[in-house]
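J.: Next one to model:
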Amino acid sequence: MQSSDVKLDKLELRLGYKFADQALLLLALTHRGVSGVNNERLEFLGDAALGLAVAELLYQRYPDVQEHHLSLMRANVVNREALAAVAREIDLGDHLRLGPGELRSGGFRRDSLLSNALEAILGAALIDGGVDAVRELVVRLLGDRLDDDALTRKDPKTRLQELMQARRMPLPDYRIKAQDGEAHEPVFLVECRLAKLNVAVEARAGNRRDAEKAAAQRALDLLEEQS
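T.: Reported below is the predicted structural model:
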């Protein structure tokens, strides 16, 4: 058995899933910096499979929760940071196949690469074992997060919006102040402004949505301090 096979076997143990076609798992771990044949198509497939599996599980576990809240709960699980955290729990970074540039920049620690690879693994599992394989992996890897009480909390943007509505004030205004970083790893600086309260806070994140959430949370924290 080759060393690469041993590494894949170890990863399968951490995943709790044995691939019938281990070449699919190897492909799921292959970044585009290594080969033109890489994990991006599997990532596309896995993203859709993950969303469906999580939606189904939330629907079953929370029969009294309405659609809008279910969507918020799903977003708290199916996002870059949450998936990267799961990837770190199974030491996924140790198994990634990266090009020289990504290796030099510590790509095996980067949230985007870890979350993308995890989605690619789910896409590979869908091809290898069907929907049931994806569902089992999602339960095994994300099950605790689906049961977490934090899932039932509304995200900061929703809470801030509802607070402004309750006070009969204009809704928060979010604006991109700057965008920097590399093309494949952008960083957004977003401002959240509450005009009537003379509040303006900023936050950074790897995408606009997360930056807006972070800014909303800072606004909520500031309002709590002032109350």
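J.: can we go C-alpha only for contacts and neighbour counts from here?
T.: Fine.
J.: secondary structure class for residue 202?
T.: Three-state secondary structure (criterion: DSSP: H, G, I helix; E, B strand; the rest coil) places residue 202 in strand.
J.: Report the contact partners of it.
T.: If a contact means CA atoms under 8 Å, 6 or more residues apart in numbering, then residue 202 has 189-192, 215, 218 as its contacts.
J.: one more time with 7 Å, if that's ok
T.: 189-192, 215 (CA atoms under 7 Å, 6 or more residues apart in numbering).
J.: Would you check which pair of those residues lies furthest apart?
T.: Maximum pairwise distance among the contacts of residue 202 (CA to CA): 10.2 Å, between 189 and 192.
J.: Let's see this one next, to set against the first:
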Amino acid sequence: MKLSAELRDFSARIGHDFADPELLIRALTHGSISSATRPDNQRLEFLGDRVLGLVMAEALLEADPQAAEGVLAPRYNALVRKETCAAVAREIDLGAVLKLGKSEMVSGGRRKEALLGDGMEALIAAVYRDGGFEAAKALILRLWGTRVQTVEADARDPKTALQEFVQARGEPTPRYEIVKRDGPDHAPRFTIAVVLASGERAEAEAGAKRQAEQAAAKALLERLET
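T.: Alright, predicted model coming up:
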């Protein structure tokens, strides 16, 4: 099977020439368009998640030989979480080559966090099955770039960190409110406010409620800490 010109360009963009093009096609096939003759990427996603985890665990140990497990764990979680996979997927424009059913295309599937994250993990597995562990490791380290070195800034979950901060002041848990919801159903935008019992608050906007909550928490925490 030969790849289309679009997929050949994508293959070149990620820096891996597939000996078995079918693996790339399967990695990009969402369940909404799969069939008996066209398997989806779920099994590859399962494998890719494990390959990514091993590569990142090893990379973190090498980057900081003295770090304790309690320090490494949040860094690891920040590097392998779905949001990070989706961010990497956006950088290589993976959404443009995903094979989706009509319903997913109409609902903005090419921009959905979960679909992009799953597709990124499936792509990792496809490279692993095609070229072996070293090829997959090279791909991951290349695409994740400087994230391993700069992960400390992202390792703390902002909502958790804010909760710990205000509880240390003897205040109750922060409250999150939806201030506004804009945009069509397939591409909504949420403005979320985080409010403290003391009256301090911050707002943030994102395409998902969880992202907006995290961004609002981060903004308020930075203000409080300074």
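J.: So what's the residue count around the aligned partner of residue 38 of the first structure in the second structure?
T.: Under the alignment (TM-score structural alignment), residue 38 of the first structure pairs with residue 40 in the second structure. Number of residues near residue 40 of the second structure (other CA atoms under 10 Å) recorded here: 23.
J.: Read off where the top helix by length along the first structure ends up in the second structure.
T.: If each helix of the first structure is counted by residues according to DSSP state H, the longest one is helix 111-147. Per the alignment by TM-score structural alignment, helix 111-147 of the first structure matches residues 113-149 in the second structure.
J.: which of the residues in the matching stretch are buried?
T.: For stretch 113-149 of the second structure, a neighbour-count test (16 or more other CA atoms under 10 Å) marks 113, 115-131, 133, 135-137, 139-141, 143-144, 147-148 as buried.
J.: next one: stretch 198-214 of the first structure
T.: Buried, per 16+ other CA under 10 Å, within stretch 198-214 of the first structure: 200-208, 210-214.
J.: before we move on, what about stretch 214-226 of the second structure?
T.: Quick answer for stretch 214-226 of the second structure (16+ other CA under 10 Å): 214-221.
J.: With secondary structure and distance to residue 175 of the second structure added, can I get those residues in TSV?
T.: Formatted as TSV, these follow (DSSP: H, G, I helix; E, B strand; the rest coil; distance: CA to CA, whole Å):
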residue	secondary structure	distance to residue 175 of the second structure
214	helix	12
215	helix	14
216	helix	11
217	helix	10
218	helix	14
219	helix	14
220	helix	12
221	helix	14
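J.: Reformat those into JSON lines and put distance to residue 106 of the second structure next to each item.
T.: Shown next, in JSON lines, are those (distance: CA to CA, whole Å):
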{"residue": "214", "distance to residue 106 of the second structure": "27"}
{"residue": "215", "distance to residue 106 of the second structure": "28"}
{"residue": "216", "distance to residue 106 of the second structure": "29"}
{"residue": "217", "distance to residue 106 of the second structure": "32"}
{"residue": "218", "distance to residue 106 of the second structure": "32"}
{"residue": "219", "distance to residue 106 of the second structure": "33"}
{"residue": "220", "distance to residue 106 of the second structure": "36"}
{"residue": "221", "distance to residue 106 of the second structure": "37"}
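J.: Among those residues, which one lies nearest to residue 47 of the second structure?
T.: residue 214 (28.5 Å).
J.: Go ahead and confirm that closest one touches residue 159.
T.: Yes. Counting by CA atoms under 7 Å, residue 214 of the second structure does reach residue 159; the two are 5.8 Å apart.
J.: before we move on, back to that, of residue 189 and residue 192 of the first structure, who's got more company?
T.: A direct count of neighbours by other CA under 10 Å for residue 189 of the first structure and residue 192 places residue 192 higher, at 25 against 20.
J.: now for the longest helix of the first structure, which elements pack on it?
T.: Applying 3 or more CA pairs under 7 Å, 6 or more residues apart in numbering; DSSP states H and E, we find helix 111-147 of the first structure packed against helix 22-28, helix 40-61, helix 80-89.
J.: Need the contact partners of stretch 52-65 of the second structure.
T.: Identification of contacts with stretch 52-65 of the second structure by CA under 7 Å, 6+ apart yields 76, 80, 137, 148.
J.: let's see 10 Å
T.: With CA atoms under 10 Å, 6 or more residues apart in numbering as the test, stretch 52-65 of the second structure has contacts from 48, 50, 67-69, 71-73, 75-77, 79-81, 85, 120-121, 124-125, 133-134, 136-138, 140-141, 144, 148-149, 151.
J.: so that stretch aligns onto which residues of the first structure?
T.: Against the first structure, stretch 52-65 of the second structure falls on residues 50-63 (TM-score structural alignment).
J.: For the matching stretch, which residues meet the burial criterion?
T.: For stretch 50-63 of the first structure, by 16+ other CA under 10 Å, it's 50, 52-55, 57-58.
J.: distance of the match of residue 38 of the first structure from residue 88 of the second structure?
T.: In this view, residue 40 of the second structure and residue 88 of the second structure are 21 Å apart by CA to CA, to the nearest Å.
J.: Mean distance between the longest helix of the first structure and the second structure after superposition?
T.: Aligned to the second structure and superposed, helix 111-147 of the first structure gives a mean residue distance of 1.5 Å (mean CA distance after the TM-score superposition for the first structure).
J.: Give the next helix or strand downstream of that helix.
T.: Sequence order places helix 156-166 as the next helix or strand after helix 111-147 of the first structure, per DSSP states H and E.
J.: List the buried residues in that following helix.
T.: Using 16+ other CA under 10 Å as the test for burial, helix 156-166 of the first structure gives 156-157, 160-161, 164.
J.: could you point out which element follows it?
T.: For helix 156-166 of the first structure, the succeeding helix or strand toward the C-terminus, using DSSP H and E, is strand 173-182.
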